[in-house]
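Trainee: Got a predicted structure here, sequence first:
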Amino acid sequence: MVEIVAYAKERLDLLLTCDVNSHHLVWSSTNINPKEESLFNFVMSAELHILNRGTEPTFLDFRKQEILNITLCTGGVVDLVEGWRVSSELSGSDHRQVRFALEQIQKEEKLGRNPRKTN
């Protein structure tokens, strides 16, 4: 993960939805321990943004409900993510689906021809 984030920061933007199986009060889990504090410190030192919103659990079973999935991104993506939410649809798993949309990016097209590709 450290290498992926380092590579992305130099070359591209990054958007990750992760089953971290990690509790932290920052993403509205019910508790925290040293393992989770380590993940949180990495997220902060890598300057990643946590996109989770609300307190809807991402994990449900007959014993407990918890937020174990987080969505992370680099700064260039944070304003493009819209409507982050935990879906109420059945997923076939004890983890619920995380849903969001990405704002459409308009690229300016440059028209022209390449004489080498002309038949």
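Mentor: Thanks, I have the structure now.
Trainee: Only C-alpha atoms from now on, for both contacts and neighbour counts.
Mentor: Will do.
Trainee: Skipping its backbone neighbours, what lies nearest Leu16 in space?
Mentor: In space, and not counting its chain neighbours, Leu16 is closest to Leu72: 5.1 Å by C-alpha to C-alpha, 6 or more residues apart in numbering.
Trainee: what's near enough to touch the one you found?
Mentor: If you count contacts by C-alpha atoms under 8 Å, 6 or more residues apart in numbering, Leu72 has them with Leu14, Leu15, Leu16, Thr17, Cys18, Leu48, His49, Ile50, Leu51.
Trainee: ok, it to Arg99 distance?
Mentor: To Arg99, Leu72 is 13 Å away according to C-alpha to C-alpha, to the nearest Å.
Trainee: So which of the contacts of Leu72 are in helices?
Mentor: Among the contacts of Leu72, no member is found in helices (DSSP state H).
Trainee: ok, structure two:
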Amino acid sequence: MARQPSQFLQTNLNHCAGAQDLLLQVLAQWQVDVAIVAEPYYVPTRTNWIGDMPGSIAIYTSEAGPPLVQRDRGQGFVAVDWGEYTIFGVYFSPNKNLAEFEDFLGELQAAALRAAPRPVLVAGDFNAKHSAWGSRVTDARGDAVLEWAIMTGLSLLNRGNAPTCVRHQGSSIVDLSFASPAVGDLVHDWRVVGDV
């Protein structure tokens, strides 16, 4: 019997309790195997949830799949081993400056390189804009993320130019997914899910 492909979901809950309740329902309905959750309302104290130190990013796994094993965590990122893969969840506040962002990317790069040679997936809200992932504008953070990805040996998984963040002030593409070549070759049907 062929193994079913794993279902991953990446989202930002904007610290909203109602959004987190809806997420829990969606995880069950869609049979999501792994979710990378930026700005959760809270990180449940369960073995299938692991968050970063301030609780700004968390990773969830269904209890039917491999367990999450914490590998690394810092301010704005968490890394877990899930079966043969290492998965990073990332959130970086738009309110911090470029120097802080570059320091953060340095820490994230070191953590990703420590995970080698395991296949790596990095996903989350970078709050960075670049035409490489469909943004209408490129900012200094976007340039820094692109350089970080190249230096870390990760490929961008985002496809198309559908906004990943829609607010009253407008929309943007700031939620990004990157993978090492071994993972990137396995990814099919990456898309932004709208109208949910």
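Mentor: Sure thing, it's come through. Since the model is a prediction, treat every value here as computed from it, not as a measurement.
Trainee: In JSON lines, list the contacts of Leu72 of structure 1 along with neighbour count and distance to Pro34 of structure 1.
Mentor: Converted to JSON lines, those look like this (neighbours: other C-alpha atoms under 10 Å; distance: C-alpha to C-alpha, whole Å):
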{"residue": "Leu14", "neighbour count": "18", "distance to Pro34 of structure 1": "26"}
{"residue": "Leu15", "neighbour count": "18", "distance to Pro34 of structure 1": "25"}
{"residue": "Leu16", "neighbour count": "12", "distance to Pro34 of structure 1": "22"}
{"residue": "Thr17", "neighbour count": "15", "distance to Pro34 of structure 1": "22"}
{"residue": "Cys18", "neighbour count": "12", "distance to Pro34 of structure 1": "19"}
{"residue": "Leu48", "neighbour count": "20", "distance to Pro34 of structure 1": "20"}
{"residue": "His49", "neighbour count": "16", "distance to Pro34 of structure 1": "20"}
{"residue": "Ile50", "neighbour count": "19", "distance to Pro34 of structure 1": "19"}
{"residue": "Leu51", "neighbour count": "21", "distance to Pro34 of structure 1": "22"}
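Trainee: mapping those onto structure 2, which are still in contact?
Mentor: With the contact criterion set to both residues aligned by TM-score structural alignment, their matches' C-alpha atoms under 8 Å, these that also touch in structure 2 are Leu15, Leu16, Thr17, Leu48, His49, Ile50, Leu51.
Trainee: Can you convert these into CSV and add a column each for distance to Ile32 of structure 1?
Mentor: Output for the kept ones among the contacts of Leu72 of structure 1, formatted as CSV (distance: C-alpha to C-alpha, whole Å):
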residue, distance to Ile32 of structure 1
Leu15, 24
Leu16, 22
Thr17, 20
Leu48, 19
His49, 19
Ile50, 16
Leu51, 19
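Trainee: Let me know the closest of the residues you listed to Phe59 of structure 1.
Mentor: Set against Phe59 of structure 1, the nearest of the kept ones among the contacts of Leu72 of structure 1 by C-alpha to C-alpha is Thr17 (13.9 Å).
Trainee: Give the aligned equivalent of that closest one in structure 2.
Mentor: Using TM-score structural alignment, the partner of Thr17 of structure 1 in structure 2 is Ala123.
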